[in-house]
Each structure stands twice: as structure tokens, then as C-alpha cells.
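Novice: following is a predicted model, sequence given first.
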Amino acid sequence: MWRLAVVLAVWAGHAAAGCRDMAFEGASYTICEVTAEQDVRLFHSGPEGALGSFAAVDQVIEPQGLRLDFAMNAGMYHRDLAPVGLYVEDGARATPLVTRAGPGNFGLVPNGVFCVGDRLRVIETLAFEASRPDCRYATQSGPMLVIGGKLHPKFLADSDSLNIRNGVGVTADGSRAVFAISNQAVNFYAFARLFRDGLDLPEALYFDGSISRLYDHDSGRHDAGFPMGPMVGVVVPR
């Protein structure tokens, strides 16, 4: 199983993602915050197929008078860059929800869905299947990092599985989402504690590791690497 980097773009005519560095329990992270008032979108493909890079996203939105302000990969993808689990773009479902356990991080249940509707939500997969919330955009990934204020039950504090990792957490009222990427290798337990204890977020979802990358226009950060599937970010007027 390959990984999906889901590009999530947010347009707010007067606002951009607030990205900053944060130290927590001896590790360094970069976090980027968005609000439900912003116009959140998902991007997977352009006219010639999967976008693959932050630069390609910028080119696609340029004719709309927009530029990329912030972006990161967000989820799992197959070899052909197609989403592994649920993917919804502008109300249209491209791939179905996967409810079974399986190999790899995606199948380490409970996993979950990042849903953009009238608010920003992270929802455990089986709860999502039962409630079927109205999502204009959605991406499934896994594992869940924080579920109802509790860490994923399979995470170990002393795990030696270390990697650069990224994910998203949301506030209880869905008014705000925080995207985070570690600036050094950390295990799942440490990364989940960042969201729960460092950022005080009751629900959080893992997006990926090893290929985790960030683009931040204001700081000039532009992590490079192999082509990604769809990606996550914020767009603002040029």
C-alpha cells in the first residue's frame, strides 16, 4: 500500500493559515491553524492527472487569481496516487469508505475521516459510517491519533518506530483545525500527545510519515520529494 497525500486547500479572501514552530516534550513541530469560516477544498487531480507537487497545485489555482499559502500531504495513496479510502471532492465521492482493518498504518483501526462541511471534523470511521455526515470534502486516513480525548489504544510510549509525521486535529465545536508536522522523527505516542496535551484537541487523525512535507509561503519553506497524490493547504488571493 502506498500513501495518499490529499491536498486540502482553503480560501479565505482576507485570511491565511497561521503557521508557526512549536516545541513539545523535547520535540519540534510546525503547526498551521485554519478556521471553519474559511473556504476549505480538496484537490486531487489537474487537467493532466494527479497534481503530484505543491507547485502544480499553485499552477492550477493561478487562473482563479489565487496562490498557495500553506500545504501538506494528507492521507494514504496507492501506487497510481489514487486514494486508499474515502475521498470526497466538491460533494462528489471518488472512492468509497474502507471499514475493515488491514495492513499498514491505514489499517491500524480505529482510523478515521477528516470532514469539511459546516464545520471541521475528525470522525472515527465506524462512527462516520453510522452517521453519514454531510461533507463537501472528505479524506479517510489512519490511524486515529486521539479519539474522544483518549490516545489510540495501540500506541506505546517507548516505541522505537520513529518517523517524521503529519496529521490534523480539531476542536470539539469544529470551529478550528490544526495541521501539524514533526520537524524530527517521533513515534505515534509522542505525536498523539502533541494534539491531545500540547494543542488540547479531543480528536486527531494521522495523515502520513516518511513522505510528510510542508509548504509555507510566508516562511519560504518548501519541502521537496517524490510526486505525491492529492495534498493539504490554504489558498489566498494573489
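Specialist: On my side now, so go ahead. None of the values given here were measured: they were computed from a predicted structure. Numbering: from 1, shown residues only.
Novice: C-alpha only now, for contacts and for neighbours.
Specialist: Noted.
Novice: neighbours around the closest residue to residue 7 other than its chain neighbours, how many?
Specialist: Using CA to CA, 6 or more residues apart in numbering and skipping the chain neighbours, the partner closest in space to residue 7 is residue 231 (2.4 Å). Residues near residue 231, counting by other CA atoms under 10 Å, number 27.
Novice: repeat for residue 50
Specialist: 19.
Novice: hmm, residue 117 is touching residue 91, no?
Specialist: No - contact between residue 117 and residue 91 fails when scored by CA atoms under 8 Å: they sit 9.7 Å apart.
Novice: out of these two, which sits in the more crowded spot?
Specialist: Neighbours were counted for residue 117 and for residue 91 using other CA under 10 Å; residue 117 has more, 18 against 13.
Novice: now do the contacts for that one.
Specialist: 134, 135, 136, 137 (CA atoms under 8 Å, 6 or more residues apart in numbering).
Novice: would you reformat these as TSV and include secondary structure, distance to residue 196 and neighbour count?
Specialist: Formatted as TSV, the contacts of residue 117 follow (DSSP: H, G, I helix; E, B strand; the rest coil; distance: CA to CA, whole Å; neighbours: other CA atoms under 10 Å):
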residue	secondary structure	distance to residue 196	neighbour count
134	coil	26	12
135	coil	24	21
136	coil	26	18
137	strand	24	21
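Novice: turn these into JSON lines, including distance to residue 67.
Specialist: Shown next, in JSON lines, are the contacts of residue 117 (distance: CA to CA, whole Å):
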{"residue": "134", "distance to residue 67": "28"}
{"residue": "135", "distance to residue 67": "24"}
{"residue": "136", "distance to residue 67": "21"}
{"residue": "137", "distance to residue 67": "20"}
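Novice: out of the residues you listed, which one sits closest to residue 7?
Specialist: residue 137 (10.8 Å; CA to CA).
Novice: which SS state does residue 20 fall under?
Specialist: strand (DSSP: H, G, I helix; E, B strand; the rest coil).
Novice: residues touching it, list them.
Specialist: 30, 31, 32.
Novice: one more: residue 40?
Specialist: 8, 9, 10, 11, 116, 137, 234.
Novice: so which of the residues you listed comes closest to residue 77?
Specialist: When those are compared against residue 77 (criterion: CA to CA), the nearest one is residue 8, at 14.6 Å.
Novice: not counting residues beside it along the chain, what's closest to the closest one?
Specialist: According to CA to CA, 6+ apart, the nearest residue to residue 8 is residue 232 (3.3 Å).
Novice: then this one, side by side with the first:
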Amino acid sequence: MRRLLSLSALGLLAALAGCEPAPEGKPITRMEIGKGDDDTAAAPAAQATQNQAVMAEGSACSTTEFEGVVLTHCIADPANHRIRTALADGDGKVFGSLDSFSQSVDQASVAFAMNGGEFERGGRPIGYYVEAGERIVELDREDGSGNFYLKPNGVFYGSGGAWEIRTADRFYSTIGARPDFGMQSGPMLVIDGELHPGIQKNGPSRALRNGVGISADGKAHFVISDTPISFGQLARFFRDELKTPNALYLDSNLSSLWDPGTARLDVNGALGPLIIVERDNGASE
């Protein structure tokens, strides 16, 4: 797993190191899970647009309610979609928002996009990050404070239409070939069908949060809360409703979604790495 960075990866790192502070990324959350989040910043009004009541034609997303919380659930199907990560444009300038990214691509090719894992100021991802087969940041197996370091954390990764989520330690010990995309975040929400042992059943912290899980049929399920939610509720939704054996927390308060099918484009603050779900031109939906 220890490989030298390619020239292109080094170039992106240099660009990130020298980029202007705006748009400014979010420092890693320095708090214990389920405690102390800035819940006032997580009001539903932070969403730029309202959700559709049902899955609209041409959208991979739908709304649902779980334990009194409104959620948007988007499905990436390997038969119809491909997933990639995106951080910066060709000049190394961090996109910083879904709006900025949307202006750089053929919008008809995108099924939906969501913010990825946590990041440092300037947008640099915290932990393992691979884009288009290039490793930009190495796997982080160190100890630390905050949600990212509540072990086990994990890696969401894949190549082609095969996607997985593994704990960081398992990823390190079992994965040899570099995936097409990958990003590390934390904590894990569900591990082999069990809730993360450090997550409170229903802690007092409430925030807009998002995560991703992989179901037994290989589909990737992306969930973002449209009203404040606890860690425990989000984890239970993945385990009990979506039946995903493994699920990974992505972020909170800045959690954002772009769904071209419903014209939803959230603007909740400066972002770092993005997860892009694209339509597979070779497949018919």
C-alpha cells in the first residue's frame, strides 16, 4: 500500500498547498461523536432547495422519514452508474462547492453528487484519497481526536461498477491494487451488520449529516438528512432500513447534495472532496 506519489498527484498536492484560502475548507471536527456539534448551524433552513416528496422521473433520489427525521436517499446502481471522486479543476483550484463543480461538467451525465469526507483548510482531504486512479493522500492509520479518529474509521472505494466500504485497518491489510476512486472518512456507522460500538443510541447532538452504505446487491446508498439527525439514528437507518452490512459517515452541517433530476443544488458552505455518481452511457436505465 505504500507507493510513491505520481507527478500528477504531487502537482495537485502542490496546488492545494499553495491555493488561496477562499474557498476555505472545514477543519476536521474536534469533538466526540454524538456530543457537542453546533446544532444551531444544522437548521433545515440551511438547505438551498426543498426535497421532492417522491422520487421524480429522471432522479436517483427519493425522500423518506425515519424516526421522525426527513431523509433523502439516493441509489447508485452498478448496472447504470459509475462513481468517481472530484476535488479540483485542471488548474488545481479546489471546486469548493457542488455549484462550482456543476459548471465544469456536462450536467446530463451526472445522476447526483454529494460532499465526501472531512477535510482541512484549503480543501485537502483528511486521510486516504484517490482520484482517477491517482493517490493524492495516503491512508491515515494514526490516532487522534474527533469523529474521523473514532476507530474504526473506513474507506469507501471502487473500480468500475464494484464498490466497497471497509474499515481502514482491513483495507490496509487486504487491498493490493489501487482502486479507481477512494476516500477515507470516519467513523464507520455500521460494521459487518453491527452498529459502531462508540455511537450513542440517541445522543443529544443533532445536525445535518450524510453517509454512504453498500448493500448486499452491490448498490451504493447515499443518505443525507434534511432535518437534524443524531449519529445513532443515521446508523440505524443504514442497518435497519437499508440493510447495508457496512456504512460510513461522511460529514455534518456542510452535508450537501446535487440532484439534477429535481434541480436540487445545496449550498451549505465550502466543501472539500466530492463524490460524483455518473450515468453509464453504455447502460439503459
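Specialist: That came through fine. Remember, predicted model here, so these are calculated numbers, not experimental data.
Novice: what value does the TM-score take for this pair?
Specialist: For this chain pair, the superposition-based TM-score is 0.87 by TM-score structural alignment, normalised by the length of the first structure; 225 aligned residues with a CA RMSD of 2.2 Å.
Novice: which one of the contacts of residue 40 of the first structure has the most neighbours?
Specialist: residue 234 (30 neighbours).
Novice: which residue in the second structure aligns with that residue?
Specialist: Superposed on the second structure with TM-score structural alignment, residue 234 of the first structure falls opposite residue 277.
Novice: SS state for that match?
Specialist: strand.
Novice: from residue 81 of the second structure, how far off is it?
Specialist: 6 Å (CA to CA, to the nearest Å).
Novice: give me the common contacts of these two.
Specialist: residue 111.
Novice: skipping adjacent residues, who's closest to residue 151 of the first structure in space?
Specialist: residue 145 (5.9 Å).
Novice: doesn't residue 195 of the first structure lie inside a helix?
Specialist: Yes - under three-state DSSP, residue 195 of the first structure sits within a helix.
Novice: next, the contact list for the counterpart of residue 249 of the second structure in the first structure, please.
Specialist: In the first structure, residue 249 of the second structure lines up with residue 206, judged by TM-score structural alignment. Contact analysis of residue 206 of the first structure by CA under 8 Å, 6+ apart lists 75, 141, 142, 143, 144, 145, 165, 166, 167, 168.
Novice: same deal with residue 85 of the first structure?
Specialist: Here residue 85 of the first structure is in contact with 76, 95, 96, 97, 98, 139, 140, 141 (criterion: CA under 8 Å, 6+ apart).
Novice: what residue in the second structure is paired with it?
Specialist: Aligned partner of residue 85 of the first structure by TM-score structural alignment: residue 127.
Novice: got it, and residue 215 of the first structure?
Specialist: So, by TM-score structural alignment, residue 215 of the first structure is matched to residue 258.
Novice: three-state assignment of its match?
Specialist: strand.
Novice: between the contacts of residue 206 of the first structure, which is closest to residue 189 of the first structure?
Specialist: Closest to residue 189 of the first structure, out of all of those and judged by CA to CA, is residue 145, at 8.1 Å.
Novice: so which residue is smack in the middle of the first structure?
Specialist: residue 74 (3.6 Å; CA atoms, centre = their mean).
Novice: list the contacts of the counterpart of that residue in the second structure.
Specialist: For residue 74 of the first structure, the aligned position in the second structure is residue 116, judged by TM-score structural alignment. When contacts are counted by CA under 8 Å, 6+ apart, residue 116 of the second structure touches 183, 250, 251, 272, 273, 274, 275.
Novice: now the helices for the stretch 1-150 of the second structure?
Specialist: 7-18, 98-102 (DSSP state H, counting those that start in this stretch).
Novice: quick one: the residues in the first structure that the last one pairs up with.
Specialist: So the one you mean is helix 98-102 of the second structure. So helix 98-102 of the second structure is aligned with residues 54-58, judged by TM-score structural alignment.
Novice: repeat for the longest one
Specialist: When the first structure is aligned by TM-score structural alignment, helix 7-18 of the second structure has no counterpart there.
Novice: return the set of buried residues in that helix.
Specialist: 9, 10, 12, 13, 15, 16 (16 or more other CA atoms under 10 Å).
Novice: just to check, the first one is in contact with residue 132?
Specialist: No - contact criterion CA under 8 Å: residue 9 of the second structure and residue 132 do not qualify, at 10.3 Å.
Novice: so who does the match of residue 234 of the first structure touch?
Specialist: Contacts of residue 277 of the second structure (CA under 8 Å, 6+ apart): 76, 81, 82, 83, 84, 110, 111, 112, 113.
Novice: looking at the residues you listed, which is nearest residue 236 of the second structure?
Specialist: The closest of the contacts of residue 277 of the second structure, once distances to residue 236 of the second structure are taken by CA to CA, is residue 76, at 20.2 Å.
Novice: tell me the counterpart of the closest one in the first structure.
Specialist: Using TM-score structural alignment, residue 76 of the second structure lines up with residue 34 in the first structure.
Novice: cool, residue 155 of the second structure as well?
Specialist: Match for residue 155 of the second structure (TM-score structural alignment): residue 113.
Novice: mind checking the SS state of its match?
Specialist: Once three-state DSSP is applied, residue 113 of the first structure turns out strand.
Novice: mind listing what it touches?
Specialist: Applying CA under 8 Å, 6+ apart, the residues contacting residue 113 of the first structure are 86, 121, 122, 123, 124, 125, 128, 138, 139, 140, 141, 205.
Novice: one more: residue 31 of the first structure?
Specialist: 18, 19, 20, 21, 22, 178, 179, 180, 181.
Novice: which of these are buried? Put it as a ChimeraX command.
Specialist: To isolate the buried subset of these in ChimeraX, counting by 16+ other CA under 10 Å, use the following:
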select :19,178,179,180,181
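Novice: still touching in the second structure? Go through the contacts of residue 31 of the first structure.
Specialist: Contacts conserved in the second structure for the contacts of residue 31 of the first structure, using both residues aligned by TM-score structural alignment, their matches' CA atoms under 8 Å: 19, 20, 21, 22, 178, 179, 180, 181.
Novice: on that earlier part again, name the residues contacting each of residue 117 and residue 91 of the first structure.
Specialist: With CA under 8 Å, 6+ apart as the test, residue 117 of the first structure and residue 91 both reach 135, 136, 137.
Novice: which residue is the nearest non-sequential neighbour of the counterpart of the second one in the second structure?
Specialist: Alignment note: residue 136 of the first structure maps to residue 180 in the second structure; criterion TM-score structural alignment. The spatially closest residue to residue 180 of the second structure, leaving aside those adjacent along the chain, is residue 133, at 4.2 Å (CA to CA, 6+ apart).
Novice: before we move on, what about residue 159 of the first structure?
Specialist: Here the residue nearest residue 159 of the first structure, using CA to CA, 6+ apart, is residue 187, at 6.4 Å.
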